[in-house]
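Enquirer: test case, fold it:
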Amino acid sequence: MKESVDFPVIAMMRSPFKEKFGIPRQPNLVDVPCYIELIAPYNDAAAFDGIEAFSHLWLLWVFHDNKKQQGFKPQVRPPRLGGNQKIGVFATRSMYRPANIGLSVVKLMGVEQQDHGIRLCVTGSDLLDGTPILDIKPYITYSDAVLDAQSSYAVEAPIAKQVFWHTQALNQRAELLQQQYTSEQELKYVEQVLALDPKPAYQKDINRVYGLRFSDLEVKFKVGTQDVFIVALQYVDMV
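Expert: Take a look at the predicted model:
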């Protein structure tokens, strides 16, 4: 029996999520637009004939930016359980697993023709920018949507927190908008991401300032019990 199998990479994800910190922990929690750029010879439009009749797609992809692990670890600490309780790796969606493969459902917004082929515009992605994609399959409602499924410790979607802007961040926001380094729509996406509270579940210090990169923006923020406070906003080239 073969111990490993090789697969071709058919596409790359182009996403405003430039680092792992801040990426939604599950797909379809934010409606940020992302682009799947097909690689030759898979960028042939004929290969996607009929795909626009489907509203959602399955993406099979690779956790390409993981730190190296020494050997197989049978248990992990899911963020949903506070980051302290251990559970079997195959009972989680942890990125650290024997095969670094991820599976996500995204919403298909359209197929765009480009000089070098085509790309797919999707929303709801939880993929890091530059993620290699191994396969794309249509989501089939009658078989893929299991209405009576049970989800153990991940029953309910996370409750979104309210996002507020401190005075300094508001001034920086106005300046970046005036200089057209960002847009109101992009800042709404930033708020969606922060409302999901991307900090580690075990971190309880409400005075700690966190930072994340979203597209070309560097965002500094604090997380309270029910709120997120944006304290600074900068364009990456200004950082």
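Enquirer: can we go C-alpha only for contacts and neighbour counts from here?
Expert: Will do.
Enquirer: doesn't A232 make contact with Q168?
Expert: Yes: contact criterion Cα atoms under 8 Å: Q168 and A232 qualify, at 6.4 Å.
Enquirer: higher neighbour count, the two?
Expert: Between Q168 and A232, counted using other Cα atoms under 10 Å, the more crowded position is A232 (20 against 12).
Enquirer: quick check: which helices or strands does whatever helix or strand that one lives in pack against?
Expert: Secondary structure from DSSP states H and E places A232 in strand 227-235. With contacts taken as 3 or more Cα pairs under 8 Å, 6 or more residues apart in numbering; DSSP states H and E, strand 227-235 sits against strand 162-165, helix 167-178, helix 184-195, strand 217-223.
Enquirer: before we go on, could you also do this sequence so I can check it against the first one:
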Amino acid sequence: MRNTLKMRLQARSACVNGWLSIPAAYSAEVMARCAWHSITVDLQHGVQDYASMVHCFQAMSAFPVTPLVRVPSNEPGIIGKALDAGAWGVICPLVNTAEEAKALANACLYPPVGRRSNGPNRASSYGGDKLYQDIANDEVLVLPMIETAEAVSNLEAILDVPGVSGVYVGPSDLGFAMGLRPIFDREEPMILDIYATVTKEASRRGKFAGIHTINPLYANRMIDMGFNFVTVGSDASLMMKAAKEALAALHLRD
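Expert: As a prediction, this is how the structure comes out:
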């Protein structure tokens, strides 16, 4: 089996990623019925845990969407367990140096490239007529997050780490770390200049640039800027937005 998201990215096609904060298989199933190319279970800031992540992966498996995970930290135990459970890629927060990026790649990839422990469990079914272990290193996406000034200063070194597939920008923390408000769809010229550097350096190396957004129109701008992997909101934020719009459209008496 191939990682269809990675195939699409390698073809330089834009990919749209959904986000799961709600720990419910039904939410995952509803999201998977839509036209996302991939859906990420958020173990960092969502209210997911390991068991709910597995349930979400199981619910998604009936649909042609690639399951990803954002892990809570750059720790090989949870990274390996998420991959064993069926994640086709790992988004990892707060990767600030090449050394930390190398640690992430080691946790995601099997020997001799990395140090991932053997025991793929659910993921073993991805191998098809081959062993999963024979295809995993070629198919798993390794995406460190760029969300601090230190990470920006080390961007090229992070991208140059063998095994790293690209980078994923966390705009809220990136701005917050620079003394700005923690928002997603940023307009500060300084931040937009960073985005331009991220897309240029990733493209120059044949790697991928991703970013988290809230508004689809802003996501389109980021695709036009050169990001080829964009997240648009989450199950929770999309539900809240739709609910607010429905209520605002009603003409109710007090």
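Enquirer: what's the TM-score once they're superposed?
Expert: Comparison of the two superposed chains (TM-score structural alignment, normalised by the length of structure 1) gives a TM-score of 0.22, and 89 aligned residues with a Cα RMSD of 5.7 Å.
Enquirer: thinking again about what came up before, out of the helices and strands packed on strand 227-235 of structure 1, nearest to C34 of structure 1?
Expert: With Cα to Cα as the criterion, C34 of structure 1 lies closest to helix 184-195 of those, at 11.8 Å.
Enquirer: so which bits of the very next helix or strand once past that closest one are buried?
Expert: Note on helix 184-195 of structure 1: by DSSP H and E, the next helix or strand toward the C-terminus is strand 210-214. The neighbour-count check on strand 210-214 of structure 1 (16 or more other Cα atoms under 10 Å) flags 211-214 as buried.
Enquirer: ok, C34 of structure 1 touching K107?
Expert: No: counting by Cα under 8 Å, C34 of structure 1 stays clear of K107, with 10.2 Å between them.
Enquirer: joint contacts of the two?
Expert: Overlap of the contact sets of C34 of structure 1 and K107 (by Cα atoms under 8 Å, 6 or more residues apart in numbering) consists of 122-123.
Enquirer: look at these two and report which has more neighbours.
Expert: The neighbour count for C34 of structure 1 versus K107, taken as other Cα under 10 Å, is higher for C34 (23 against 20).
Enquirer: if I take the helix or strand that contains that one and helix 184-195, what angle do their directions form?
Expert: If you go by DSSP H and E, C34 of structure 1 is part of strand 33-38. Counting by axes from the mean of the first three to the mean of the last three Cα atoms, to 10 degrees, strand 33-38 of structure 1 points 100 degrees away from the direction of helix 184-195.
Enquirer: tell me which of the helices and strands packed on strand 227-235 of structure 1 sits nearest to L60 of structure 1.
Expert: Of all these, it is helix 184-195 that lies closest to L60 of structure 1, at 22.6 Å by Cα to Cα.
Enquirer: just checking, what packs against that closest one?
Expert: The contact analysis (3+ Cα pairs under 8 Å, 6+ apart) places helix 184-195 of structure 1 against strand 162-165, strand 227-235.
Enquirer: out of those, nearest to R119 of structure 1?
Expert: For these, the distance to R119 of structure 1 is smallest for strand 227-235, at 27.0 Å, taking Cα to Cα.
Enquirer: and that closest one with strand 217-223, angle?
Expert: Angle, strand 227-235 of structure 1 to strand 217-223, by the same axes, to 10 degrees: 160 degrees.
Enquirer: ends of stretch 136-144 of structure 2, how far apart?
Expert: The straight-line separation of the ends of stretch 136-144 of structure 2 (Cα to Cα, to the nearest Å) is 18 Å.
Enquirer: about what we covered before: which residues belonging to the strand holding C34 of structure 1 are considered buried?
Expert: By neighbour count with 16+ other Cα under 10 Å, strand 33-38 of structure 1 contains the buried residues 33-38.
Enquirer: same thing with stretch 200-214 of structure 2?
Expert: Neighbour-count burial for stretch 200-214 of structure 2, with 16+ other Cα under 10 Å as criterion, is recorded at 200-203, 207-214.
Enquirer: mind listing which of those are in helices?
Expert: Per DSSP state H, helices hold the following members of those: 200-203.
Enquirer: of those, which is the nearest to H55 of structure 2?
Expert: H55 of structure 2 has its nearest neighbour among those in A202, at 33.2 Å by Cα to Cα.
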